[in-house]
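Chemist: Turn this into a model:
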Amino acid sequence: MSNSIFLVLDMMNDLVHEEGVSSKGPYGEQVRSRNIVQNTRTAIDKARKAGVPIGFVRVGFSPDYRECPPNSPIFSKARDNNIFKLGEWGTQTHPDLGQRDEDFDIVKHRVSPFHATTLDAILSAKHITRIYCSGISTNAVVQAAVREGHDRDFEMILLEDCCCGLTREEHEIAIKSLERFCQMTTSTDVEFK
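Modeler: I've put the predicted structure just below:
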């Protein structure tokens, strides 16, 4: 049994699908130019082959947005734009990533994948000590996962080529700030164990 998990962060249709609401904007451009979906699928396939469980982390809210923080600069527009609704296509994981029934599905209502989610219980039940992670955006959920995972004494490994921000510069600044808290690798070089 593996003591590792691969967390795939916010790789949802609203954010990364070519028909998602973000496809025409900066996220869509970065996702395509950096081959984020393809790189992530490569990493998922390698993790599966190594017997490492996958956890898909998704941000989402009830249809009435009851969990959505009204004062959040990040989430306050979700209601206005009718996005991030659980149970709808936009909050489903991108189909090319091949999510399976046995994968963990972790829903969050804030930036951090640890805040008020089932993640702690999963990590404890599976005796996880090492977390591989990737996703978008680098300077939000990825940064939160790495820093919080580090402070909870997990070995953190970030797959840099499976992450992006709104701009290349935003991504690079976030990666630079995370180098002190995790090991860096890529979908090509990662060795899941």
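
Chemist: CA only for contacts and neighbour counts going forward, please
Modeler: Will do.

Chemist: Okay, strands next: where are they in this protein?
Modeler: 4-9, 54-59, 104-108, 130-136, 155-164, 183-185 (DSSP state E).

Chemist: Quick one, which of those gets closest to Gln38.
Modeler: Nearest to Gln38 among the strands of the chain is strand 155-164 (8.4 Å), distances taken as C-alpha to C-alpha.

Chemist: starting at the chain centroid, how far to that closest one?
Modeler: The chain centre lies 10 Å from the centre of strand 155-164; the measure is C-alpha atoms, centre = their mean, to the nearest Å.

Chemist: run this one through as well so I can compare:
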Amino acid sequence: MKKTLFLVMDMMNDLVAENGFNAKTYGVQCQERGVLPATAAAIAAARQAGALVGYVRVGFSPDYREAPEVSPIFSGARKNGIFQFGTWGTEVHADLAPQDGDFDIKKHRVSPFYATSLGAILRANKVERIVMCGVSTNGVVHSGAREAHDRDYEVVVLEDCCAGVTPDEHMHAIACMGRYGTIVDSTAFDWFA
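Modeler: Okay, the predicted model is just below:
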């Protein structure tokens, strides 16, 4: 098996929980697409195959000192009081709970690579392949796929473990990502390859 890291990205309560801040957008899409159960099954399969598992979470200090005021995305976090590290909203959804030894990668921007520990984790563990999923498809997943590709990693996106605000947004992002890696249904992916 190739040395693999499975990145579960921004699957936090503020984004995907049934009673979270974005329950009527990302939460609905996650429910309709079955994202949480598919991701839980993929995490179990990754662990069984001996892949590393990492969780990427976006967030800020309570005073939002890391949040750019000019960002169309993150200015909304400040205004609505979400994405604060240390709160329920930035915890990984309980259905996907991390285990001891998993990586916790905190970020302050869309990309899982920008100003995070991800690069050091990949090098230290001699990772060859990054399998990824998350919310949103056109945000962290798309950004992560492009950047992983440009850092010479094999990229695999588990399509059924991703969601956007709308089905169209999700599918447009998936269509774009096919240039940077393999798009596959989680049940069809061979973790042992």
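
Chemist: that older thread, could you dump the strands of the first structure into JSON lines and include mean neighbour count?
Modeler: As requested, these are exported to JSON lines (neighbours: other C-alpha atoms under 10 Å):
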{"stretch": "strand 4-9", "mean neighbour count": "25"}
{"stretch": "strand 54-59", "mean neighbour count": "23"}
{"stretch": "strand 104-108", "mean neighbour count": "20"}
{"stretch": "strand 130-136", "mean neighbour count": "25"}
{"stretch": "strand 155-164", "mean neighbour count": "24"}
{"stretch": "strand 183-185", "mean neighbour count": "16"}
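
Chemist: Now render those as JSON lines, adding distance to Glu67 of the first structure.
Modeler: Putting these into JSON lines (distance: least, C-alpha to C-alpha, whole Å) gives the following:
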{"stretch": "strand 4-9", "distance to Glu67 of the first structure": "19"}
{"stretch": "strand 54-59", "distance to Glu67 of the first structure": "11"}
{"stretch": "strand 104-108", "distance to Glu67 of the first structure": "10"}
{"stretch": "strand 130-136", "distance to Glu67 of the first structure": "21"}
{"stretch": "strand 155-164", "distance to Glu67 of the first structure": "26"}
{"stretch": "strand 183-185", "distance to Glu67 of the first structure": "33"}
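
Chemist: Nearest to Ala78 of the first structure among these would be which one?
Modeler: Judged by C-alpha to C-alpha, the one of these that comes nearest to Ala78 of the first structure is strand 54-59, at 10.9 Å.

Chemist: helices and strands around the closest one, which ones?
Modeler: Under the contact criterion of 3 or more C-alpha pairs under 8 Å, 6 or more residues apart in numbering; DSSP states H and E, strand 54-59 of the first structure touches strand 4-9, helix 36-49, strand 104-108.

Chemist: which one of the strands of the first structure lies closest to Gln92 of the first structure?
Modeler: Among the strands of the first structure, strand 54-59 comes nearest to Gln92 of the first structure, with 7.8 Å by C-alpha to C-alpha.
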